[in-house]
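J.: Dropping the sequence and predicted coords here.
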Amino acid sequence: MSTATRPATGSEPEPAAQAGPPSGAAPAAVGRERGRRRAHRRNLFSALLFLSPWIVGFLVFTAWPMIYSAYLSLTDYDVINNPEFIGIQNYVDLASDEKLLLALGNTAIFTLLQVPLYVVVSLALALLLDRAGRASGFYRTVFFLPKMTPPVAVGVLFLLLFNGQNGLVNGVLGFFGIDGPSWTTDPAWVKPGLVFMSLWTVGASVIILLAALRNVPKELYESAQLDGAGFWRQSFSVTLPMISPALFFIIVVNTIAGLQTFDEAYTAFFGAGNTTYSNDAALFYVIYLFQQAFEYLHMGYASAMAWLLFVVIMIITAIQLVVSRRLVYYEGDR
């Protein structure tokens, strides 16, 4: 009968001691973790406290009105009586409203005329300011001051400057032997006149483009000069690509502003007691929306118009964003 053999190694090895944190280490780590969490909660509370004015303002003055207007767009509401739910009837009526199509067409034409001219004039003035040297600070102030003019005052100024009989613009044109048009009564010249008047407020865009121009690295111009590039070649190969983000921002912002044009045109052509110059050529989309809401008290229909404009702006902005991927150069994407 055999017996189990054991290795001749002497006494059996004792199990190795397991490594572990020294006494008191675990409670200290737990305490540090709790401290980090408390600090995180304090920082979060402080951030929300500082953001609370904006959050409250957004919820009260933006989010809630949008939600409520979406509801009103599905109702027949005249402000006096309670809203009556009618489903999508307001949206169906939009498609057959000839005056709405007229207003939408006027707005589209105005925007297509205004935005390119606005950008070109802003860029030209920014290029001049970039070469102004020490006097640029004074000229920046001069160009920006008209931006502070109330839009209602600009509308009144439009009637004074572009009056077909004795306006200053036609007076200057007459000095050079040019017979000026009837800016305020001729349907063909109403929108161009408003476009020219909108150039009164290019100051903000000029400042943005000037800042972008001064951020272009000088080394790029020096390299272009060494390669024999002239002014125009440098402008198209260096300046425009480097300031393209600022240009894109100005185009998007002014497109949205053009589609919502109201103050100047309403003051000049549809203001209180103004029946002489009222013209369908100046009936822009937001003006027609305002009339439906506050003159005819068709608040439900006006809400549907507002949501239609919102969708149009979103689509146009989305298209601009897609196009910008090919045309706009961002230095961080290199």
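T.: That came through, no problem.
J.: C-alpha from now on. contacts and neighbour counts both.
T.: Noted.
J.: Okay, V311 and A304: tell me how far apart.
T.: Shown here: V311 relative to A304, a distance of 11 Å by Cα to Cα, to the nearest Å.
J.: nope, S69 is what I was after
T.: 8 Å.
J.: Surely G87 is in a helix?
T.: No - assigned with DSSP: H, G, I helix; E, B strand; the rest coil, G87 falls outside any helix and is coil.
J.: Surely it is in contact with L72?
T.: No - if you go by Cα atoms under 8 Å, G87 and L72 don't touch, sitting 9.9 Å apart.
J.: Pull out the buried positions in the helix or strand hosting R140.
T.: Using DSSP states H and E, R140 sits in helix 136-144. Buried residues in helix 136-144, counting neighbours by 16 or more other Cα atoms under 10 Å, are found at S136, R140, F143, F144.
J.: re the thing from before, more neighbours: S69 and A304, which one.
T.: Between S69 and A304, counted using other Cα atoms under 10 Å, the more crowded position is A304 (26 against 18).
J.: Am I right that the more buried one sits in a helix?
T.: Yes - A304 forms part of a helix when assessed by three-state DSSP.
J.: Now for L145: which residues touch it?
T.: Contacts here follow Cα atoms under 8 Å, 6 or more residues apart in numbering; on that basis L145 touches G203.
J.: E331 versus that one, what's the distance?
T.: From L145 over to E331 (counting by Cα to Cα), the distance is 32 Å.
J.: If you count neighbours, what's buried in the strand or helix carrying V115?
T.: Using DSSP H and E, V115 sits within helix 98-130. Residues of helix 98-130 classed as buried: 100, 102-111, 113-115, 117-119, 122-123, 125-127, 129-130 (neighbour count, 16+ other Cα under 10 Å).
J.: here's the one I want to compare it with:
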Amino acid sequence: MNPQRAAWLFLAPALLVLGVFFLLPVIAALVLSLTDYDLYALANIHNLRFVALQNYWALLQRPLFWSALGHTVYFVAVGVPLSMGASLGAALLLNSPLAKCKPFFRTALFAPVVTTVVATAVIWRYLFNTKYGWMNYALNALGIHPVDWLGDPHWAMPTIILFAVWKNFGYNMIIFLAGLQAIPLDLYEAARIDGASSWRQFRHITWPMLGPTLLMVGILTVSGYFQLFAEPYVMTEGGPLQSTTSVLYLMYDEGFKWWNLGSASAVAFLLFIIMFAVTVLMLKLSRRGEHPDGAPA
């Protein structure tokens, strides 16, 4: 058999699955975003009308969309650096030769990642409850007045960011740990012989060698944080005063609360365009930070 034909034969099952469960839904969603598919069209397909880009134009004129986008950008801008910083710090501690019981701590720090988001979010709702939450008990013991963590528009999003960082940093920690263990130890030995301090070793060896890992983790974390939904859905239901309504939460409301499926599909593709633009920007910035030979600056 021709090797090229055999390769396509082996790839056919995977391509079929991707086509049916990924490509076709994406195409269907794109078509829906160009129509006024709503509850009336769901009852009778003859009520469906082609509206071209009207859904996108209407969304760009809605203050709620820009408000949800602002909340999402705020969540990404604050949450991503905190998550990556916590992940890198934990990985550095676990990679240190002074660390003890490494398997236990790796498991303990990674456990929140594999725990159900809804279950952990419910627990955090009780921890940050205004009346009987443990966080306010601790503040009261310090003589600080209780804070309405999930009921105050100024504190709701920071609380959700804190929860998301705790929930997700273990995944990036494992990736950073693998990157740290791939750095040759000879580089550190040579640096110590030359009298380099721990900070100089981190700055001139660890950080540049982790460049590709940092880029990958950054792209994955930004993409995941732009898809904020489960946390506000369980903890605040988009409130208070819509201060935690994200773009994905708006899409959920449009599609499954008001049954404006055409508008919901348009929200999804606008979010995709934003995420794609941010990813391209991150790739360009990372290339600017490289020398012509490809090594990190």
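T.: Arrived safely. Nothing here was measured: the structure is a model prediction, and the numbers come from that model.
J.: Point to the residue nearest the middle of structure 1.
T.: A centroid search over structure 1 (Cα atoms, centre = their mean) returns V253, at 3.4 Å, as the residue closest to the centre.
J.: That one -> structure 2?
T.: When structure 2 is aligned by TM-score structural alignment, V253 of structure 1 is paired with L220.
J.: So that match versus V147 of structure 2, what's the distance?
T.: For L220 of structure 2 relative to V147 of structure 2 (Cα to Cα), the value is 33 Å.
J.: can you give me the strands in structure 1?
T.: 75-76, 84-85 (DSSP state E).
J.: among those strands, which is the most enclosed?
T.: strand 75-76 (a mean of 22; mean count of other Cα atoms under 10 Å).
J.: how about the strands of structure 1, which one is nearest V152 of structure 1?
T.: strand 75-76 (31.7 Å; Cα to Cα).
J.: what span of structure 2 lines up against the closest one?
T.: Counting by TM-score structural alignment, strand 75-76 of structure 1 sits on residues 35-36 of structure 2.
J.: Any chance you could list what contacts that stretch?
T.: L48, R49, F50, V51, A52, N55, N260, L261, G262, S263.
J.: next one: it to chain centre, how far?
T.: 30 Å (Cα atoms, centre = their mean, to the nearest Å).
J.: ditto for stretch 178-193 of structure 1
T.: 29 Å.
J.: Kindly report the same for stretch 99-118 of structure 1.
T.: Worked out by Cα atoms, centre = their mean, stretch 99-118 of structure 1 lies 17 Å from the chain centre.
J.: By how much does that stretch deviate from structure 2 on average?
T.: Per the superposition on structure 2, stretch 99-118 of structure 1 and its aligned residues are separated by 0.5 Å on average (mean Cα distance after the TM-score superposition for structure 1).
J.: Let me have the buried residues of helix 136-144 of structure 1 in a markdown table, adding distance to L59 of structure 1 as columns.
T.: Formatted as a markdown table, the buried residues of helix 136-144 of structure 1 follow (distance: Cα to Cα, whole Å):
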| residue | distance to L59 of structure 1 |
| --- | --- |
| S136 | 41 |
| R140 | 36 |
| F143 | 36 |
| F144 | 32 |
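J.: got the contact list for Y233 of structure 2?
T.: Y249.
J.: follow-up on the earlier one: tell me what angle the helix holding V115 of structure 1 forms with helix 136-144.
T.: 170 degrees (axes from the mean of the first three to the mean of the last three Cα atoms, to 10 degrees).
J.: Over in structure 2, find the residue span helix 98-130 of structure 1 aligns onto.
T.: Against structure 2, helix 98-130 of structure 1 falls on residues 63-95 (TM-score structural alignment).
J.: rewinding a little: pick the one among the buried residues of helix 136-144 of structure 1 closest to A188 of structure 1.
T.: Using Cα to Cα, those come closest to A188 of structure 1 at F143, 29.4 Å.
J.: Let me know how buried the residue nearest to that closest one when sequence neighbours are not counted is, in neighbour terms.
T.: What sits nearest to F143 of structure 1 in space, not counting adjacent residues and going by Cα to Cα, 6 or more residues apart in numbering, is G203, at 4.8 Å. When neighbours are counted by other Cα under 10 Å, G203 of structure 1 registers 21.
J.: same thing with the one 10 residues further on?
T.: Using other Cα under 10 Å, L213 of structure 1 has 20 neighbouring residues.
J.: Tell me the residue in structure 2 aligned with it.
T.: In structure 2, L213 of structure 1 lands on L180 (TM-score structural alignment).
J.: State the distance from its match to L88 of structure 2.
T.: 10 Å.
J.: go on, A266 of structure 2?
T.: Counting by Cα to Cα, the gap from A266 of structure 2 to L88 of structure 2 is 36 Å.
J.: Touching, S244 of structure 1 and V328? I think so.
T.: Yes - S244 of structure 1 is in contact with V328 according to Cα under 8 Å; the separation is 5.2 Å.
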